[in-house]
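Peer 1: Next come a sequence and a model predicted from it.
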Amino acid sequence: MIRATARWLGSSAALLFVVTVLTFLLSTLAPGDAAKAILSGQTTSYTPEQYLQLRHALGIDQPLPVQYWHWLDGLLHGSLGTDLFSGQPIAEALNGRLAISLSIIVGTVVVSGIAGVGLGVYSAVRGGLSGRLVDGVSLLGLAAPNFWLALVLVEVFAVQFPIFPATGYVSFADDPGEWLRGLVLPVLTLSAGGTAFIARQTRDAMADVLTRGFVVALRAHGIPLRSIIFKHALRNAAIPVVTLLGLMFVSLLGGTVLVESVFAVPGLGQQAVTASSTHNLPMVEGVAFYFTLVVVVVNLLVDISYRLLNPKVRAA
């Protein structure tokens, strides 16, 4: 257990380092910089001297290794730096947005998991036409682009039938009902493809487990099929599904960028787009750091799930 924990800590630290270094390098390779963005927003013309002075004040005229070391030193002392435009601490600016993005991601994983597992189990047990129906639904869910589905959902459920808001976000603390209504369309948009993936994976895993000897023996002893499915078969089929849910959670970190833009939700994805367009390097680094932390935590939860579902993994 201690050795496994040490490996996890080492791999997590290495992942954080690699991601932040690559983010830093790729961000600095883009044309332009924050000084130009700031001066362009303040005045229509500026002198080269003003530009150089602002670059020096922001610290972006230093060599790249020096800039990264200053950022890393701040991180080791508990600071992600400050926003180059507003002067607000990065952590303070991102904490509220993290909760918004996680609301969409967790909601999508929960909806996709429940719907996908339900469809997959039903298809595996019934077979035949049900299996082909799941394949058809899966192809439909995978083929529908997120941006197109988002626009369709807005047109139907926010314009033609104004049931849910088309844009904006209300925090849970302010109004739980409006918070939930505001999440419905973004979550449905992202859940289509996820439900399709999980349904197919669940169906294949369940179909395999239902042919194993212990299931045949349980059915021969007169155990009800429902009890076999939910007490025995589903647990054995759950590991690949849990893996897919973990991968889906991680992939949604990027998927929220488009959805947050379409629905005008002020999450991390929208902040990443704004920071990248204005060359706000500390903010870009902060978003990348938060995303990587989420990946680390999700990997840990998936590993814990493996150990709970499979005693062999727990003993390893």
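Peer 2: Structure received.

Peer 1: Could you use CA atoms for every contact and neighbour count after this?
Peer 2: Fine.

Peer 1: Show me the helices in the stretch 151-300 of the chain, by range?
Peer 2: With DSSP state H, counting those that start in this stretch, the ranges of helices along the stretch 151-300 of the chain come out as 176-209, 213-220, 225-228, 234-262, 268-277, 281-309.

Peer 1: With respect to burial, which of those helices scores highest?
Peer 2: Neighbour counts (mean count of other Cα atoms under 10 Å) averaged over each of those peak at helix 176-209, with a mean of 22.

Peer 1: ok, then the element right after the helix ranked longest in the chain?
Peer 2: As assigned by DSSP state H, the longest helix anywhere in the chain is helix 90-126. Downstream of helix 90-126, the next assigned helix or strand under DSSP states H and E is helix 129-143.

Peer 1: Next, the angle helix 176-209 makes with the longest helix of the chain.
Peer 2: Computed with axes from the mean of the first three to the mean of the last three Cα atoms, to 10 degrees, the direction of helix 90-126 lies at 40 degrees from that of helix 176-209.

Peer 1: buried residues in helix 90-126?
Peer 2: By neighbour count on 16 or more other Cα atoms under 10 Å, the buried set for helix 90-126 is 90-91, 93-94, 97-98, 100-105, 107-113, 115-125.

Peer 1: quick revisit: pipe the helices of the stretch 151-300 of the chain into CSV and attach distance to Val137 per row.
Peer 2: Shown next, in CSV, are the helices of the stretch 151-300 of the chain (distance: least, Cα to Cα, whole Å):
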stretch, distance to Val137
helix 176-209, 7
helix 213-220, 28
helix 225-228, 24
helix 234-262, 18
helix 268-277, 28
helix 281-309, 27
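
Peer 1: want to compare, so here's the second one:
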Amino acid sequence: MLMFILRRLLAGIVLILVSASAIFGLMSLSNDTVARSIAGQTASPEQVAQKATELGLDQPFLTRYVDWLSGLVHGDLGSSWYNGQPVTTIISTKLPVTLSILVVGLLLAAVLSVLIGVAAAVRGGWLDRAVQGLAILGFAIPAFLIALLLSVVFAVHWKIFPAVGYTPFAQSPSGWLLSITLPAIALAIGAMAATAQQVRGSMVDVLGADFVRTLRSRGLSERSLLFRHALRNAIPPGLTVLALQSIGLVGGAVIVEKVFGLYGIGTAITSASTQRDQPVVLGITVVMVIIVVVVNLVLDLAYGLLNPKVRVA
């Protein structure tokens, strides 16, 4: 099990470095215009050159890359080119917002997809058809449309939840829950639809397997048969789909935060990208990749616990 975890951690570190390096290289292509943008369109060539020197843009690419990578290893992500605020400070103030809707959305997707998928496989009929129809809708409807619909119905019309804004957990746990419920549901629906469909298909296959018929013939209770034996064998493919969906959740958070007026790292990276604020974009990119790696590591561990063959593969 230890080697299984170490392999996943190593793969995650490589992914973080490759993703950050690619973003660094792409953003370096526009360094000539960044200094002009920050100095102002009316700045003289001397002022632009001075600003480029201040930002270190006059240094060779390899030198800048090694300096940034060294800072990353030591936990120093630099400072914003526009306001001088440390990137770690920007992330620390924005990350709780994004993590709140991501974690709650992922938990909702995981729990509800298992319940709905199992129910559809066991009961069949209209429930099975409804799950397959919802899966198609979940794929087809973008997250921002779902977010807008939830906001109009539950926040504007019925006024059950706040339409915009975020309440920190330390300030008010109930207010925090109300402020993230709709964004988390908007994120979860797409992932839940895909995962529930996979769980449903896997559960149908497992329930038709020979070992299930053997256990049922021996008088094993239906509850024990479903949850101790069938679900244990059917859930791993669902976890694989959920791990893939988690990547989409991180990207979807950028749009959902805009709809509900949540100032998380999705909003921050959008603003920084528009300004070509390289340190902020790089820092947030690293954090978002780390979130994806951690989520996938947790799901891989769950997969490994359910299927021992994975740990030695």
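Peer 2: Arrived safely. Since we're looking at a predicted model, the values are computed, not measured.

Peer 1: Burial check on Gln132 of the second structure, number of neighbours?
Peer 2: Number of residues near Gln132 of the second structure (other Cα atoms under 10 Å) recorded here: 19.

Peer 1: Mean deviation, stretch 235-254 of the second structure versus the first structure?
Peer 2: With mean Cα distance after the TM-score superposition for the first structure, stretch 235-254 of the second structure departs from the first structure by a mean of 1.3 Å once superposed.

Peer 1: Give me the contacts around that stretch.
Peer 2: 98, 101-102, 106, 110, 114, 143, 187-188, 191, 194-196, 198-199, 202-203, 265-267, 270, 288, 292, 295-296, 299, 303, 306-307 (Cα atoms under 8 Å, 6 or more residues apart in numbering).

Peer 1: Let me know which of the helices of the stretch 151-300 of the first structure is the nearest to Leu84 of the first structure.
Peer 2: With Cα to Cα as the criterion, Leu84 of the first structure lies closest to helix 281-309 of the helices of the stretch 151-300 of the first structure, at 7.3 Å.

Peer 1: Okay, angle between the closest one and helix 90-126 too, please.
Peer 2: Using the same axes, to 10 degrees, the direction of helix 281-309 of the first structure lies 40 degrees away from that of helix 90-126.

Peer 1: Report the mean deviation for the next helix or strand after helix 281-309 of the first structure after fitting onto the second structure.
Peer 2: Counting by DSSP H and E, the next helix or strand C-terminal to helix 281-309 of the first structure is helix 311-315. Averaged over the aligned pairs, helix 311-315 of the first structure sits 3.6 Å from the second structure after superposition, using mean Cα distance after the TM-score superposition for the first structure.

Peer 1: Could you list every helix and strand in contact with helix 311-315 of the first structure?
Peer 2: In terms of contacts (3 or more Cα pairs under 8 Å, 6 or more residues apart in numbering; DSSP states H and E), helix 311-315 of the first structure is packed against helix 281-309.

Peer 1: tell me, the longest helix of the first structure lands on which residues of the second structure?
Peer 2: Mapped onto the second structure using TM-score structural alignment, helix 90-126 of the first structure covers residues 87-123.

Peer 1: now stretch 190-208 of the first structure
Peer 2: Using TM-score structural alignment, stretch 190-208 of the first structure pairs with 187-205 in the second structure.

Peer 1: Quick one, which of the helices of the stretch 151-300 of the first structure gets closest to Gln50 of the first structure.
Peer 2: Of all the helices of the stretch 151-300 of the first structure, the one in closest proximity to Gln50 of the first structure, counting by Cα to Cα, is helix 281-309 (20.0 Å).

Peer 1: Between helix 268-277 and the closest one, find me the angle.
Peer 2: 150 degrees.

Peer 1: against the second structure, where does stretch 147-165 of the first structure fall?
Peer 2: Under TM-score structural alignment, the match for stretch 147-165 of the first structure is residues 144-162.

Peer 1: Val295 of the first structure and Ile105 of the first structure, how far apart?
Peer 2: Going from Val295 of the first structure to Ile105 of the first structure by Cα to Cα, to the nearest Å gives 12 Å.

Peer 1: aligned partner of Ile247 of the second structure in the first structure?
Peer 2: So Ile247 of the second structure corresponds to Val250, using TM-score structural alignment.

Peer 1: what sits against the closest residue to Gly105 of the second structure other than its chain neighbours?
Peer 2: Excluding the flanking residues, the one nearest Gly105 of the second structure by Cα to Cα, 6 or more residues apart in numbering is Ala184, at 4.3 Å. Contact analysis of Ala184 of the second structure by Cα under 8 Å, 6+ apart lists 101-102, 104-105, 108.

Peer 1: Leu55 of the second structure now?
Peer 2: Trp81.

Peer 1: change it to 7 Å
Peer 2: Listed by Cα atoms under 7 Å, 6 or more residues apart in numbering, Leu55 of the second structure has no contact partners.

Peer 1: And it, what's its match in the first structure?
Peer 2: Counting by TM-score structural alignment, Leu55 of the second structure lines up with Leu58 in the first structure.

Peer 1: What lines up with Gly219 of the second structure in the first structure?
Peer 2: Taking TM-score structural alignment, Gly219 of the second structure has Gly222 as its aligned residue in the first structure.

Peer 1: whoops, Val286 of the second structure was the one
Peer 2: So, by TM-score structural alignment, Val286 of the second structure is matched to Phe289.

Peer 1: Quick one: residues contacting its match.
Peer 2: Counting by Cα under 7 Å, 6+ apart, Phe289 of the first structure touches 16, 20.

Peer 1: any idea how far it lies from Gly246 of the first structure?
Peer 2: From Phe289 of the first structure across to Gly246 of the first structure, the span is 18 Å (Cα to Cα).

Peer 1: Same check on Ala158 of the first structure?
Peer 2: Here the criterion is Cα to Cα. By it, Ala158 of the first structure lies 31 Å from Gly246 of the first structure.

Peer 1: Quick check: the gap between Asn233 of the second structure and Phe144 of the second structure.
Peer 2: From Asn233 of the second structure to Phe144 of the second structure the distance is 35 Å (Cα to Cα).

Peer 1: Please pull up the equivalent of Gly304 of the second structure in the first structure.
Peer 2: Per TM-score structural alignment, Gly304 of the second structure is aligned with Arg307.

Peer 1: For its match, give me its contacts.
Peer 2: 313-314.

Peer 1: try Gly71 of the second structure
Peer 2: Gly71 of the second structure makes contact with Leu77, according to Cα under 7 Å, 6+ apart.

Peer 1: before we move on, which element is the aligned partner of it in the first structure in?
Peer 2: Residue pairing (TM-score structural alignment): Gly71 of the second structure is matched to Gly74 of the first structure. Assigned by DSSP H and E, Gly74 of the first structure belongs to helix 64-76.
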